[in-house]
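A.B. asks: could you work out the structure for the sequence below:
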Amino acid sequence: MKTTGIGAVLALLCCAPAMAQQADTWRDPGSGIEFVRIGKGCFQMGTDAPNKFVRGEKPLPPMPNEAPRHEVCVDGFWMGKLEVTRAQWQKVMQGSAANVELPQRPATHVTREDALRFIERLNAQGGGKRFRLPTEAEWEYACRAGASEEPLPQTLEDARKVLAPIAWYDTTTHGSADTRDVATLAPNAWGLHDMLGNVLEWVQDTYLENGYAQHARHNPKVTQGGERYVLRGGSFKSEWWNTRCGARLFGVPGDPSWVTGLRVVREADRK
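C.D. replies: This is a model prediction of the structure:
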């Protein structure tokens, strides 16, 4: 059986197209958060591929919450180049976070309510720019960075070779009880670091297992439900099969998980 070379798998799992885009960046002067401009576009969200990466000898059906595979189009936006760091959290929240050590590590123990309060303060200090959490579709679009497919590693060794250059996850952190400094591994093709691994990232959408069946084609966002919210990207404690652009997890309001942080979107300027 023909197999995909590791180089090609890395390029696609890391979501890199053949040609990386030239990053157009902007830094918020108050918080120091840097953003990368993400142009509008369409992509295939989700997967219908057999689930070959979970434990077991035989491929399983696709993950139910990642189906059906469907076309989604998003407008342009500015994505945080990095996960929000502890130093940035302190600057915006004015000392309200308990964990102030290792300032270039991602902010952790961030509840959904914490994330929304952070963004509220960021907007109050933002000089007219508007900030928010990404939608789930925007997050996956930015993570894939132009790749049409996300190949699934066939073995643990394949996953290790694919993920080690780009993601802090359970294998590369060797069972550590903490994150790593942001931007210490390679970015994806659009210049975004740690889209996979390090901390799980809140997005706007309510988590529904069948949420994709309810998506609009243009700028979809699931808002009904409300008891659980989507988390994306995997963390430093995640297994390799959850450290993918397409993997969907969830958190509940009020839960300050030690593996949960955030990445912020700046809305495009209105013309």
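A.B. asks: C-alpha from now on. contacts and neighbour counts both.
C.D. replies: Will do.
A.B. asks: name the residues that touch the helix ranked longest in the chain?
C.D. replies: Assignment by DSSP state H gives helix 112-124 as the longest helix of the chain. Outside helix 112-124, the residues that touch it by CA atoms under 8 Å, 6 or more residues apart in numbering are 31, 89, 92-93, 129-133, 202, 252-255, 261-262, 264.
A.B. asks: list the buried residues in stretch 98-109.
C.D. replies: Residues 100, 103-109 are the ones in stretch 98-109 that count as buried (16 or more other CA atoms under 10 Å).
A.B. asks: next SSE after the longest helix of the chain?
C.D. replies: Following helix 112-124 in sequence order, the next helix or strand is strand 131-132 (DSSP states H and E).
A.B. asks: which elements pack onto the longest strand seen in the chain?
C.D. replies: Ordering each strand of the chain by length in residues (DSSP state E) puts strand 200-206 first. Strand 200-206 is packed against helix 136-144, strand 229-232, strand 260-261, with contacts defined by 3 or more CA pairs under 8 Å, 6 or more residues apart in numbering; DSSP states H and E.
A.B. asks: now find how far off-centre that strand is within its chain.
C.D. replies: 9 Å (CA atoms, centre = their mean, to the nearest Å).
A.B. asks: by how many degrees do it and helix 136-144 diverge?
C.D. replies: Relative orientation of strand 200-206 versus helix 136-144 (axes from the mean of the first three to the mean of the last three CA atoms, to 10 degrees): 140 degrees.
A.B. asks: compare with the first, here's sequence two:
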Amino acid sequence: MRTLSVLCCQFTSLIVGVYLIAVTASGAEPGSDRGSVQEIKNSVGMKLLFIPPGKFLMGSPESEPGREAQEVQHEVELTKGFYLGTHEVTFGQFKQFVADTNYQTEGERDGKGAYGANEAGKIEEMHARFTWKTPGFEQTDEHPVVDVSWQDAKAFCNWLSEKEKKTYRLATEAEWEYACRAGTKTAYVHGDDPEGLATVGNGADATARAKFPGWSIGIQGKDGHLFTAPVGQFKANAFSLYDMHGNVWEWCEDWYVPNSHPQEKQIDPTGPATGKAKVQRGGGWSSDSKRLRSAARVGRDQSAYRGCYLGFRVVLEQSPAEAPKESGTAAEKPAGGRVAYMLLVNGAVTDAVVKAANIEGHRSVVAPYIGTWHDIKGMERIQSGRLDRLERGEIDTLLIGTLHCYPHAETWNNHVGLDSTPAGLAALGVKNNPTFHIVWQTYVWPVGQMPKDGKKTLDVAAMKKRAASEPLKELEKLVDAINEKHGRKVVLISPVGVATIKLVEMVAEGKFPGITDPADLWTEFNMHSNRHVLALTAYCNVATMYGVSPIGLKPDFSQVTYGGGGKGPGIQSMEGITEEQRVILQNIAWEAVSKYPHAGFATTK
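C.D. replies: Here you go, the predicted structure:
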């Protein structure tokens, strides 16, 4: 097969600037609220995120420090997605449950209380003075509830289920580890070094040892908290879940049986049929680093055990009709359209993702030539005959990219009204093709130093500042004006800028495997996007164009190349994105697109 080369400054260029993408989709109007949102907020103010189905290696490799023999590593496939609490259930949320039901925890009912902490930081034996309301240290409504048994946690889930007429429960052990890992295979989500826990979780550390001389465990760094921390104080994982390492151990649905992990592959496992204890995962504020690993597991009595370092988070089950639609499924699969790629656009990468999504009818067509990206400043500037294909209604999808985020581009400055080129292209397209739409992709141009001695640098803070600047708001206003004029959503915005900033942050924080320097997300000489940013861009494009999630797609990039223009390093292959990286990129893209109203998805109330 002939290699598809994408040359800089041709129709399928490397640089992905501001895209104008027209789309055709079957069923719902493109740009209408499509499917379920990826984040919901329930009746008690709890945020839950959709965790997509997938495969992962559960357990730990034999070489992992702190590993226990029971953590047999084996493949697990989860065939159904689920919603999981972004945070652990808080004191305030549990207080709502108690106020609504007059519930008494098992420690309150049997008079034995729970394990609590004294002023010296020592965990004392169970006593009636220790309950979820008085664990031995101060708790606000934003701290995780503690000193609750597995039965107490289940009672909370049952209350929520009855209250909302939905099914709430605890996570299975497999769901919990899958959500914790979020595509990683290392001991912790940030890598294998336990010292990194200071930024991602609340465990035993130098903070506690300085206050409590009796402590000897924990990392050398400081996480800043002696006991529990308010939820969400540390960095989230790639699924945007907080406190999966530390703060409080979390109850799971499964019975705990030591050494119960099999060696063979499991599909949707729910644990042993019976047992004498229930699984706890994640470690707590008093745990040593080995207990905070993604694979670490313990088991405790479901009724009698109540600890001041033990809480829970909840799962919300979704029926197939309610869950966000995954790409490539037969149900409500969108129809493709005729796509024209213009100016600085990588069409080959986008086509590969569309093909992986199994979107029938999608095909690339020759784009109209309206000049270089320097020239666009009004429809009257476009030479006669160059818009013939739009005038004949032969294009359903128009994809156009420029170097800078329009309307910030100098060549388009002060050209953002209904007499602008984008507005003119939208009007011409709709006039001759009633299914014509535009999806406009934002892009964050890298801010940093060009290489002098073979080493480039990236200013992450400056990039974030630029991404949050006024041009995006101006862009949204222009899109709103165009859509209002036509009485429907002719133009959508694909939030690649938001997704790119998220990727830059993850690399800077050491949470994106295989890349340690954010500058390496752009090519060595000309600061054009590398394969990871190009793939992320395509995932956002396809999600916005067709209203489908890119999660789980496995595009074939083996025949796709990029680069080759200017002073760049030459033609490069799109191959080289690892499975772990692919999962993270797809989750970043879907997180950005599905939460962005201008991409046509519902907002969360």
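A.B. asks: can you give me the TM-score here?
C.D. replies: The TM-score (TM-score structural alignment, normalised by the length of structure 1) is 0.80; 235 aligned residues with a CA RMSD of 2.4 Å.
A.B. asks: now flag whichever of the buried residues of stretch 98-109 of structure 1 is closest to A142 of structure 1.
C.D. replies: The closest of the buried residues of stretch 98-109 of structure 1 to A142 of structure 1 turns out to be P106 (CA to CA; 18.8 Å).
A.B. asks: now do the helices in the stretch 251-400 of structure 2.
C.D. replies: 347-356, 388-391 (DSSP state H, counting those that start in this stretch).
A.B. asks: one step back: read off where the longest helix of structure 1 ends up in structure 2.
C.D. replies: Using TM-score structural alignment, helix 112-124 of structure 1 lines up with residues 150-162 of structure 2.
A.B. asks: average offset of that stretch relative to structure 1?
C.D. replies: Stretch 150-162 of structure 2, aligned to structure 1 and superposed, deviates on average by 0.8 Å (mean CA distance after the TM-score superposition for structure 1).
A.B. asks: buried set for the longest helix of structure 1?
C.D. replies: Neighbour counts over helix 112-124 of structure 1 (16+ other CA under 10 Å) mark 112, 114-116, 118-120, 122-123 as buried.
A.B. asks: show residues contacting stretch 255-270 of structure 1.
C.D. replies: Under the contact criterion CA under 8 Å, 6+ apart, stretch 255-270 of structure 1 has outside partners 35, 76-80, 82-84, 106-112, 115, 119, 129-134, 198-203, 235-237.
A.B. asks: picking that back up, which among the contacts of helix 112-124 of structure 1 end up buried?
C.D. replies: 31, 89, 92-93, 130-133, 202, 252, 261-262, 264.
A.B. asks: can you pick out the most distant pair from the residues you listed?
C.D. replies: Spatial extent of those (CA to CA) is set by the pair S31 and V252 at 27.1 Å.
A.B. asks: neighbours of whatever residue of structure 2 lines up with T85 of structure 1, how many?
C.D. replies: Under the alignment (TM-score structural alignment), T85 of structure 1 maps onto T90 of structure 2. Counted by other CA atoms under 10 Å, the residues lying close to T90 of structure 2 total 23.
A.B. asks: one more: A210 of structure 2?
C.D. replies: 12.
A.B. asks: go on, G116 of structure 2?
C.D. replies: Neighbourhood size, G116 of structure 2 [other CA under 10 Å]: 27.
A.B. asks: quickly find the element holding it.
C.D. replies: Here G116 of structure 2 is assigned to strand 114-117, by DSSP H and E.
A.B. asks: perfect, I'm done here.
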